[in-house]
Each structure stands twice: as structure tokens, then as C-alpha cells.
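In: here is a sequence together with a model predicted from it:
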Amino acid sequence: MSRTSVYRWHKRFQDGREEMRDDERCGRERDVRTPELVEKIYNFLDEDRRVSIQTISTQFGVGVATVHRILHEDLNMCKICAKFVPRVLSDEQKERRVGDSREMVELITSNPSALGSLVTCDESWIYCYDPETKRQSSQWKHFDSSRLKKARQTKSTGKLMMIPFFDSKGIIYIHWVPSGQTVNKEYYVEVLRGFRKRFRRNRPELFKSGRWHLQHDNAPVHNSILVTNFLTEMGVKTLKENLRDSRFEDAEEMKGAVTRVLDTFTLEDYEGAFKKWLERYNKCIEVGGS
């Protein structure tokens, strides 16, 4: 305490003061996080979930920092953006997803080797130039160093579609769709014919056993009657980061780069991809198929 404060308090006690507490002063109280205010803000948010913190601060006459503490500490709330999904599923579709997931969980749990009998495929666009994402370009820096600047770039118009087929042991077959070709049901059947020939050659024991399943998504092309009939005749039961910021002059250079990236994947990488299916099935069951 300073000498001036000591003299001031000494004079106050000489004048008859007996308390050490400060006198009441006008202005806002220090602690305004009262249960009443918390309830008012909660009711206010119930009316409009998109209201800003600044609006709440102005509405109730409290500081922005106080509103932050009430929202995060007292109400345990945070503001997030809506999650965008390809489509909102109906109740019937959710029930089907849950049923299929439970069936697969039971199959894998009762027979862990079942994952080795699954073959999957998917379509993926490979661009002649695919710029880095914002997260990929992030790097550590000192607080006093300048922030890295990078010109905004877009994907190139040149691209090819790749349809890879693989199991827990690695790549089985890669089909490159010619530029300008539409992947319709007739073309997809021809892709499956090529996969069948390569699968019979690369996985002869599994192919002869007939105890393998092909998993592909529910795209209209995959669910067409023509494709379904072809798979039935075959006796099949249906159940890009490394290339970003690279430029390719032509399709052959692009294919070579993809092959080199796939060669870097280990057996554990492929096995891990299929093991994560079990996690996704359990997650689907937990969220009710959403």
C-alpha cells in the first residue's frame, strides 16, 4: 500500500470509521453471472439459436467476456455450423442402415476373418492439378514472424476417373475411365468383367472358394438391374491427399503418379481400412442410421 493510501485510511479512522470495506460506488457490479441472468440468456437463445454474442451482450447490458463465460461454463454451449450431408435420409433408410450394420457387426464379431473376404471399390477423380487444401498448407511459425501468403488456385479442367478394386491385402484391379466416357450401367458391367478376370488371377484361392463379397455404394449405376443381374450370374454377393499440389502433363504421367502412391501403402494400411468398417458400423448403430 502506498504512503498516500496509509494517510487516507488513517484520517478516515480518526474521523470515526470502523470498517475496512470499500464504500459502495455507482456502476456495474463486478460479478453479474447470476442464476437469473443465466436463465434469461438461456431463454433468449431458445428463441433464436443463431443470435450473436455481441447481440446478447447488448440485449442484457453485460460484457462480451461475461457472455462467453455464461455460454461455455454455465450453459455448456458452443456455436457450430450445420453439418452438410449429401441427402437427408428417411426413417425407412435409417432403419435399413442400422439393420445392415448390425448384420455386418454380427458377421465380423463371430468370424474375424470375414474382413479378409471383402472386396470394395469406389470412383475417384484424379486431376492434372489439384491444389493443396488450406489445412495442408499450414505450418508452424513464431509469434513475431509474418504469416505465409499463397495465391488462391483452382483445380485443373483436365481429369480422369479412377475405379480401384482392393481388399485387405492390397490393390486388385484399377480401371481408368477414358476421357469423355460416361459411366452408365452398360459401361460398369464391362468394368466388372475386367475386375473379375484380374481378381481370378490375383486372388485364385479366394475366387475359387466363392466366399467373398463385393462392397460398393448405392449409386444408381451400381443398383441397376443390368449390374445386379451380372453380379448374380457371377455368383457375387454385394454387401487423395498425396497427389495434391502436383501437376501432370498428360494422362500417362497421372497414372504413373497414382501407381507410385499406391505402392507406398503397406499391408497394415489396407487391413486398417477394413477394420475401420467395424467402427463405422457401430457408429451407425449408435446414431440410429443418421
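Out: Ah, there it is. Numbering: from 1, shown residues only.
In: CA atoms for contacts and neighbours, from now on please.
Out: OK.
In: does the spatially most central residue of the chain belong to a helix, a strand or coil?
Out: The residue lying closest to the centre of the chain (Cα atoms, centre = their mean) is K83, at 9.7 Å. Three-state call for K83 (DSSP: H, G, I helix; E, B strand; the rest coil): coil.
In: next: the one 5 residues further on.
Out: Assigned by three-state DSSP, the conformation of V88 is coil.
In: Q181 too?
Out: Quick answer, by three-state DSSP: Q181 is coil.
In: which residues in the stretch 1-150 of the chain form strands?
Out: Applying DSSP state E, counting those that start in this stretch to the stretch 1-150 of the chain gives strands spanning 118-121, 124-127.
In: outside of the first one, which residues touch it?
Out: Right, the one you point to is strand 118-121. 163-168, 212-216 (Cα atoms under 8 Å, 6 or more residues apart in numbering).
In: chain center to that strand, what's the gap?
Out: With Cα atoms, centre = their mean, to the nearest Å as the basis, strand 118-121 stands 21 Å off its chain's centre.
In: equivalent analysis for stretch 6-21, please.
Out: That offset, for stretch 6-21, works out to 65 Å (Cα atoms, centre = their mean).
In: can you give me the end-to-end span of it?
Out: By Cα to Cα, to the nearest Å, the extent of stretch 6-21 from end to end equals 15 Å.
In: pull out the buried residues from that stretch.
Out: By neighbour count on 16 or more other Cα atoms under 10 Å, the buried set for stretch 6-21 is empty.
In: how many residues are close by D263?
Out: Neighbour count for D263, taken as other Cα atoms under 10 Å: 11.
In: hang on, the earlier thing: for PyMOL, write the selection for the buried entries among the contacts of strand 118-121.
Out: Here is the PyMOL command that selects the buried residues among the contacts of strand 118-121 (16+ other Cα under 10 Å):
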select buried, resi 163+164+165+166+167+168+212+213+214+215+216
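In: A further structure is provided below for comparison with the first:
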Amino acid sequence: MKIVYGETCVDVSTVRRWSKELAGTSPTETDLHDKARCGRPNTVNDIPHQERVDEIVQANRRIKVREISEMLGISTGSAQFIIHDVLGYRKLCARWVPHMLSPEMKLNRSRVSQELLAQYTDEGEAFLRRIVTGDETWVHHYDPENKKQSKEYRHIGSPCPKKFKVVPSAKKVLMTVFWDCEGLVHIDFLKQGSTVNSDRYIETLRKLRARLTRVRPRQRPSAHESANSRCHEKSPILRNLTTPIIQSRPCSI
């Protein structure tokens, strides 16, 4: 062996000593891997540290692992192990919602939904076919096309088409649109310099009624106010309309 391995080979005395120690021993004692042992006692992942981390997280749900490790004087790995593996916490992003509804708004939504469901139970699909929904939106005089709309067919290796970056025009007009289950019914634009008030909204409803008599002569429509038309709810003329009004739910769009 010395001829083959040279100086890296152990000497004869070492081989004899190993042979004498291993002679007569069981196969399990000849394992060359490290044996299991208790090691250094764990002084971090204990009940006091777990309770303290739980208190810190409940006090500040956005706290960082690094801040917890600095407060308790432990490593970030130990703090993360306690948070995720021991306490079972997960850090989740906030979910975007259109509106933060108050308890009164939620109660009103529930009440209106129950009324609509009861009316649908009584009349069936005929009730849905009679609903005319209206809403308002701002329409810009010019809306630039998006990147998907500007796609062009090109050969491989051809340069990409270029376009100037433009923004929607500053000038815009308020559009009031009404539709039902069959499609668009009426569109009304606000004249320049005018404001949306009860009188203007009543005039729009009169135009809508005249339009309905022409395009839906056999139906008895039910007007549906949008959630952003609060200034029209106090109008006495709306309360005296022969067409039934469906109460809108706040922030339902």
C-alpha cells in the first residue's frame, strides 16, 4: 500500500491498532458515521420565546422577522422558525376591495337583496326582463389605443413597430347610459357647462321613458338607479313616477 499511496498511506501500527479494536465487535459498532447525540441544549425555541413572539405578532401584524430577532436577541432563522413552523403564521398581502362598507351599508345591501329575491320569486324571469339599469361615466374625447391594439404582423427579425406614448385627452363629457336584458336602450350626454342635479336627471328619465315606448312597447320597465345617483333620491317627482323604482345598493358597482 505504501508503494501505491506513498506518504498518504497509514503505517502498519495504525492498521494493527484498528484491527485489534474492531475484532469481536458487532456490525453496528463498525459504522463510520456520527452517532446521534443530544448536542447543545435549545435555549431559543422554548415556551417563553414562543409566547413572546406571539404577543409581538398580535400587537403588530406587519412586523418584520428581522425586527423580532433584534427585539428578542435571537437569530432571524430562529425567529422565522417560531413564526412559521411553531405558531403557524403566514404573512399575506391585503386584498383589494372596491369599497369599505359600513355596517349600515351592509344591512341596506342585505335588505335590498332580499326584496329583489322576493320579487323574483313572485314574478320569475319576467321581472328580470323588465329591469332597465342606468349608470353614469366620464367619456374622454380621445382614448389612446393600448399595446395589444397596436399589434402588427411582422416577419422574424423585423423591427418592432413604434408608437408615441399618449394619454387620454383632458376634455371629457358625462354620459348616462341605460340598458336591459336585450341590449342598449338609451344614451344621454351632459351638455357643456351643465351640472347633474334632480331637474337634469328627471329630464333624462323622461327621454328614457319616451325611448322605451318606441323600442320596448310591450314591456312595463322597472327603473334601476345606480349607486352614485344619491342627489336624485330626494326628488319628489321620482317618488311620483308610475314606473316602479328598484332601490340601489350603496357601492354595489
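Out: Yes, it's here. Every value quoted in this text rests on a predicted model; they were computed, and no experiment measured them.
In: TM-score of the superposition?
Out: The pair, once superposed, lands on a TM-score of 0.63 when counted by TM-score structural alignment, normalised by the length of the second structure; 211 aligned residues with a Cα RMSD of 4.6 Å.
In: possible to save the strands of the stretch 1-150 of the first structure as TSV with mean neighbour count and distance to M77 of the first structure?
Out: Below are the strands of the stretch 1-150 of the first structure laid out as TSV (neighbours: other Cα atoms under 10 Å; distance: least, Cα to Cα, whole Å):
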stretch	mean neighbour count	distance to M77 of the first structure
strand 118-121	20	40
strand 124-127	16	38
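In: can you check which of those gets nearest to G194 of the first structure?
Out: Evaluated over the strands of the stretch 1-150 of the first structure, closeness to G194 of the first structure peaks at strand 118-121, with 13.1 Å, by Cα to Cα.
In: show me where the second structure has its helices.
Out: Here the second structure has its helices, by DSSP state H, at 2-5, 12-22, 47-59, 65-72, 76-80, 103-123, 125-129, 198-215, 236-239.
In: now for the fifth one, which elements pack on it?
Out: Which is helix 76-80 of the second structure. Using 3 or more Cα pairs under 8 Å, 6 or more residues apart in numbering; DSSP states H and E, the elements in contact with helix 76-80 of the second structure are helix 65-72.
In: and the angle for the helix it packs on with helix 47-59?
Out: For helix 65-72 of the second structure against helix 47-59, the angle by axes from the mean of the first three to the mean of the last three Cα atoms, to 10 degrees is 130 degrees.
In: contacts for helix 65-72 of the second structure next, please.
Out: When contacts are defined by Cα under 8 Å, 6+ apart, helix 65-72 of the second structure is touched by residues 49, 53, 56, 75-76, 78-80.
In: need those residues in CSV (columns: distance to K207 of the second structure and neighbour count).
Out: CSV is the format used below for the contacts of helix 65-72 of the second structure (distance: Cα to Cα, whole Å; neighbours: other Cα atoms under 10 Å):
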residue, distance to K207 of the second structure, neighbour count
H49, 71, 16
V53, 65, 20
I56, 62, 14
S75, 72, 15
T76, 68, 16
S78, 70, 13
A79, 67, 26
Q80, 65, 18
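In: pick out whichever of the residues you listed sits closest to K106 of the second structure.
Out: I56 (32.8 Å).
In: which residue of the first structure sits opposite the closest one in the alignment?
Out: Counting by TM-score structural alignment, I56 of the second structure corresponds to F44 in the first structure.
In: cool, and H232 of the second structure?
Out: Counting by TM-score structural alignment, H232 of the second structure corresponds to H222 in the first structure.
In: what sits against its match?
Out: 185, 188, 216, 228.
In: re earlier: ok, the contacts of helix 65-72 of the second structure vs T121 of the second structure, which is closest?
Out: Nearest to T121 of the second structure among these, counting by Cα to Cα, is I56 at 51.8 Å.
In: tell me how far that closest one lies from Q149 of the second structure.
Out: For I56 of the second structure relative to Q149 of the second structure (Cα to Cα), the value is 51 Å.
In: same check, this time on R61 of the second structure
Out: On the measure of Cα to Cα, R61 of the second structure and Q149 of the second structure end up 43 Å apart.
In: and what of G124 of the second structure?
Out: 42 Å.
In: for Y5 of the second structure, same thing?
Out: Note on Y5 of the second structure: its distance to Q149 of the second structure, by Cα to Cα, is 74 Å.
In: cool, and Q119 of the second structure?
Out: Counting by Cα to Cα, the gap from Q119 of the second structure to Q149 of the second structure is 43 Å.
In: M100 of the second structure now?
Out: 34 Å.
In: before we move on, what about A59 of the second structure?
Out: From A59 of the second structure to Q149 of the second structure the distance is 49 Å (Cα to Cα).
In: one step back: G124 and Q149 of the second structure: who's more crowded?
Out: G124 (12 against 8).
In: after alignment, which residue of the second structure pairs with G158 of the first structure?
Out: Match for G158 of the first structure (TM-score structural alignment): K171.
In: now for F13 of the first structure: which residues touch it?
Out: The contact partners of F13 of the first structure, by Cα under 8 Å, 6+ apart, come to none.
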